[in-house]
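Participant: This is the structure alone, sequence omitted:
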């Protein structure tokens, strides 16, 4: 509530005739801290029930970009190659930094109804969390700030910013909602960027980057190497689905494994039992690990979810892998055609990555692609 009042998030007014209110609720969360930087914290956040907003009345455009995981890995590669400093910042209550264009009325938050104004409502002035337009409003505010301070927005990823200094060195900044990474050769330049950001937004300095989006970052600066690990994330997933005692195997999934409707629940009892199994959550957890740092899970995630990134690529494809329908969004007449379709996708990603590296002042000459057949 202190942050909400500090940012002057709303005014208490009488609800105009013909207007409807958006409801709100408190969300409580235990947030893990960053080792050596901050301890575990318990947070309470007031969120609007954005699902009750009316399109065209309460909001229009809602799209807001976030940095691609490929871009994060690309920057980490540059950091390791040139031994750059890599630090992390967090914007406190990021969404409250942008004015709302629409008139949105919200019920007073539970437990904080103003005495003698119980029938008043909150006329929102700032983009409260969980409003449909809040992420977009915040991104537009941050983008405007960055471009006004001589940073250029990447043409290949709208959440990658870079600036060339007079001495020829570069400053790189990546944004994922309210988390950001800053990479630069000189620590003094990092302090300068932090000072500029702190003048405009309320920031939390997390120091040298140790973890971002569930990926732990380990550096061996003498050997110019950087490692990504998701050990903590994977252990948490195993605990969530009661598999912490599961037996490890050397391969994620046997090559002959196939799913078919014959394996689906048939009887009413089986259907009822499976309705309580968090199957989609398991597949989603697998896919996130795959996207971040575990390409070896690709086949397993594809098989269960019914499909990487770098200069050197390994691609694979199947042909008529769906036992029941053998259907695909793209029709391949042979296993060979299925393979070169997957190669084409890898080539498109490689071309995009080459463009990103070029913008970031890195010359990527050749992309090697490995495939089957």
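Facilitator: Arrived safely, thanks for sending. From a predicted model like this one, the values you see are computed outputs, not experimental measurements.
Participant: Please make it C-alpha for all contacts and neighbour counts, starting now.
Facilitator: OK.
Participant: which residues in the chain form helices?
Facilitator: 2-6, 69-82, 134-148, 187-200, 231-240, 268-274, 279-292, 298-305, 335-359 (DSSP state H).
Participant: Any chance of TSV for those, columns mean neighbour count?
Facilitator: Output for the helices of the chain, formatted as TSV (neighbours: other C-alpha atoms under 10 Å):
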stretch	mean neighbour count
helix 2-6	11
helix 69-82	18
helix 134-148	18
helix 187-200	14
helix 231-240	14
helix 268-274	11
helix 279-292	17
helix 298-305	18
helix 335-359	17
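Participant: and the residue lying closest to residue 287 once chain neighbours are set aside, what is it in contact with?
Facilitator: Nearest non-adjacent residue to residue 287, counting by C-alpha to C-alpha, 6 or more residues apart in numbering: residue 301, 5.8 Å away. The neighbours of residue 301, taking C-alpha atoms under 8 Å, 6 or more residues apart in numbering as the test, are 283, 286, 287, 290, 307.
Participant: Against residue 12, how distant is the residue sitting furthest away from the middle of the chain?
Facilitator: For the chain, the residue at maximal distance from the C-alpha centroid (C-alpha atoms, centre = their mean) is residue 116, at 42.9 Å. From residue 116 across to residue 12, the span is 12 Å (C-alpha to C-alpha, to the nearest Å).
Participant: Residue 234 too?
Facilitator: With C-alpha to C-alpha as the criterion, residue 234 and residue 12 are 45 Å apart.
Participant: Same check on residue 143?
Facilitator: According to C-alpha to C-alpha, residue 143 stands 31 Å off from residue 12.
Participant: cool, residue 259 as well?
Facilitator: Distance from residue 259 to residue 12, by C-alpha to C-alpha: 56 Å.
Participant: quick one, which of the two is more surrounded?
Facilitator: Comparing residue 259 with residue 12 by other C-alpha atoms under 10 Å, the one with more neighbours is residue 12, at 17 against 14.
Participant: Double-check the more buried one against residue 118; I have them as touching.
Facilitator: No - with contact defined as C-alpha atoms under 8 Å, residue 12 and residue 118 do not form a contacting pair (10.0 Å).
Participant: Spell out the residue ranges of the strands in the stretch 101-250 of the chain.
Facilitator: Assigned by DSSP state E, counting those that start in this stretch, the stretch 101-250 of the chain shows strands spanning 105-106, 121-124, 152-153, 160-164, 170-176, 179-184, 203-208, 211-212, 215-220, 225-229.
Participant: So which elements touch the second one?
Facilitator: Right, the one you point to is strand 121-124. Helices and strands touching strand 121-124, by 3 or more C-alpha pairs under 8 Å, 6 or more residues apart in numbering; DSSP states H and E, are strand 10-13, strand 105-106.
Participant: Would you tell me which of these gets closest to residue 173?
Facilitator: strand 10-13 (31.6 Å; C-alpha to C-alpha).
Participant: Can you list the buried residues in the closest one?
Facilitator: Neighbour counts using 16 or more other C-alpha atoms under 10 Å place 10, 12 of strand 10-13 among the buried residues.
Participant: ok, structure two:
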């Protein structure tokens, strides 16, 4: 910090949880800061990393940077008032000019990330071409992988000596705390064993049931009955929206390890009525029945890539829009999934299935680019679809006269098929894993598809 004459744009300075923190909130974009956001790892990137290291037999470790935002250098001119009790006796009316970031500055996350990635690149790491929070270091035949999520850093590799050297380098540059083997990250509980890696949120599930007084409720074997039809229910009894939103938000926090409830949680999040609260309680009762469920990434699996896509045409009873679901597998375990209602009404089943396959293709292409950073290459990636008409449209460009109603932007599915990036393959409806993300299913079908999705 350097002294400057007092100016009008002053900032306060206080203490927050032992960290120096700016107060005042008077920064203006283009004057005090240009960019505020730092890239953070996507959930899919974390799952890909867990699946990869499980197969390779690596052990993941975790470390935390103490007061991470205080390490970043800022480029803009920012001034703060002298903290109370620390005024300079000769210059009590002047201010400090910041050279490094403080907690509370809008550009602090960006400044910290730039400081970190420059340090890692100087140490010989290669940044991921797509995932900018992934860094890899190759040393002969050994590989070290580092994944960044703000001030949380997970790393692992084929050489224990390489991991120890990395921690020593980070400790010399930053104030670090080594947290040992990766066990808890972003709310996920992670158990690493010789058989593979298990990711779950069992503690959070138990706390969730106690929070909403469902710990002693009667368990249910499925999250939603096939006879349940949620609509607007305009004549239904209104519910406390604050409590209802809290229930939905808590369940959404659970979906990173529970794709089996993704569809029903999204469905219940649309309109809050008494019937919807009853449906939400059914989900909680299902969680009571399956408190230890999670995702398995097996050590004896493969790194083959596979996608599933499905759509429930006009499945929404409110606006008749289609719900499509996609999931992508690395080996035998799911690493990415999506359940989404289309923004417009599909005029045919073919269109709904084609749009779902296009969404799956988009995610596959992102995963291919990410896996390329790990040194993995693939040929045609199969996307399993149970619609013969959608497969025909993707493979036959001559059918354009009968597909004019399909938005042009979805035809990149056909383009990537012709380029040899993906292949559209017919799958029997009873083996369509993405079905679990589009509609409520009977117990037998639900349990069978859930087992495939969890890697069992």
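Facilitator: Looks like it arrived, so ask away. Quantities reported herein were computed from a predicted structural model and do not represent experimental measurements.
Participant: Distance to residue 249 of structure 1 for the helices of structure 1 - can I get that in CSV?
Facilitator: Output for the helices of structure 1, formatted as CSV (distance: least, C-alpha to C-alpha, whole Å):
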stretch, distance to residue 249 of structure 1
helix 2-6, 48
helix 69-82, 27
helix 134-148, 41
helix 187-200, 44
helix 231-240, 14
helix 268-274, 25
helix 279-292, 16
helix 298-305, 13
helix 335-359, 27
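Participant: Can you match the contacts of residue 301 of structure 1 up with structure 2 and say which hold?
Facilitator: Comparing the contacts of residue 301 of structure 1 with structure 2 on both residues aligned by TM-score structural alignment, their matches' C-alpha atoms under 8 Å, the contacts found in both are 283, 286, 287.
Participant: closest to residue 135 of structure 1 among these?
Facilitator: For those, the nearest to residue 135 of structure 1 is residue 287 (23.7 Å; C-alpha to C-alpha).
Participant: now do the same end-to-end measure for stretch 242-259 of structure 1.
Facilitator: End-to-end distance (C-alpha to C-alpha), stretch 242-259 of structure 1: 23 Å.
Participant: ok now it, how far from the chain's centre?
Facilitator: Chain-centre distance of stretch 242-259 of structure 1: 27 Å, with C-alpha atoms, centre = their mean, to the nearest Å.
Participant: ok, and what's touching that stretch?
Facilitator: With C-alpha under 8 Å, 6+ apart, stretch 242-259 of structure 1 has contacts from 235, 238, 296, 297, 299, 300, 303, 304, 321, 322, 323.
Participant: likewise stretch 76-93 of structure 2?
Facilitator: 5-6, 9-14, 22, 31-33, 94-98.
Participant: Now the buried members of these.
Facilitator: Here, 16+ other C-alpha under 10 Å leaves 6, 10, 11, 13, 22, 32, 33, 94, 95, 96, 97, 98 buried among those.
Participant: which ones are touching the fifth one?
Facilitator: Residues near residue 22 of structure 2 by C-alpha under 8 Å, 6+ apart: 11, 12, 13, 14, 80, 102, 103, 104, 105.
Participant: swap in the second one?
Facilitator: The neighbours of residue 10 of structure 2, taking C-alpha under 8 Å, 6+ apart as the test, are 79, 80, 81, 95.
Participant: would CSV of these with distance to residue 424 of structure 2 be doable?
Facilitator: Below are the contacts of residue 10 of structure 2 laid out as CSV (distance: C-alpha to C-alpha, whole Å):
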residue, distance to residue 424 of structure 2
79, 58
80, 59
81, 63
95, 64
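Participant: Closest to residue 277 of structure 2 out of the residues you listed?
Facilitator: After measuring these against residue 277 of structure 2 - C-alpha to C-alpha - the closest member comes out as residue 80, at 49.3 Å.
Participant: what about the closest residue to that closest one other than its chain neighbours, distance to residue 112 of structure 2?
Facilitator: Spatial nearest neighbour of residue 80 of structure 2, chain neighbours left out: residue 11 (4.2 Å); criterion: C-alpha to C-alpha, 6+ apart. Per C-alpha to C-alpha, residue 11 of structure 2 is found 20 Å from residue 112 of structure 2.
Participant: One more: residue 330 of structure 2?
Facilitator: Taken as C-alpha to C-alpha, the span from residue 330 of structure 2 to residue 112 of structure 2 is 32 Å.
Participant: What lines up with residue 95 of structure 1 in structure 2?
Facilitator: By TM-score structural alignment, residue 95 of structure 1 lines up with residue 69 in structure 2.
Participant: Could you find the counterpart of residue 19 of structure 1 in structure 2?
Facilitator: By TM-score structural alignment, residue 19 of structure 1 lines up with residue 9.
Participant: just residue 171 of structure 1 next, same as before
Facilitator: Residue 171 of structure 1 maps onto residue 144 in structure 2, by TM-score structural alignment.
Participant: and the closest residue to that match other than its chain neighbours, how far is that from residue 296 of structure 2?
Facilitator: Leaving aside its sequence neighbours, residue 144 of structure 2 sits nearest to residue 157 (C-alpha to C-alpha, 6+ apart; 4.2 Å). Applying C-alpha to C-alpha, the value for residue 157 of structure 2 to residue 296 of structure 2 is 20 Å.
Participant: Next one: the aligned residue in structure 1 for residue 264 of structure 2 relative to residue 315 of structure 1, how far apart?
Facilitator: Matched to structure 1 by TM-score structural alignment, residue 264 of structure 2 sits across from residue 300. Look at residue 300 of structure 1 and residue 315 of structure 1: by C-alpha to C-alpha, they are 14 Å apart.
Participant: do residue 93 of structure 1 as well
Facilitator: From residue 93 of structure 1 to residue 315 of structure 1 the distance is 41 Å (C-alpha to C-alpha).
Participant: One more: residue 326 of structure 1?
Facilitator: Residue 326 of structure 1 is 20 Å from residue 315 of structure 1, by C-alpha to C-alpha.
Participant: Settle it for me: which of the two has more neighbours?
Facilitator: residue 315 (17 against 10).
Participant: wait, what's in contact with the more buried one?
Facilitator: Neighbours of residue 315 of structure 1 in contact, by C-alpha under 8 Å, 6+ apart: 308, 339, 342, 343, 346, 369, 370, 371, 372.
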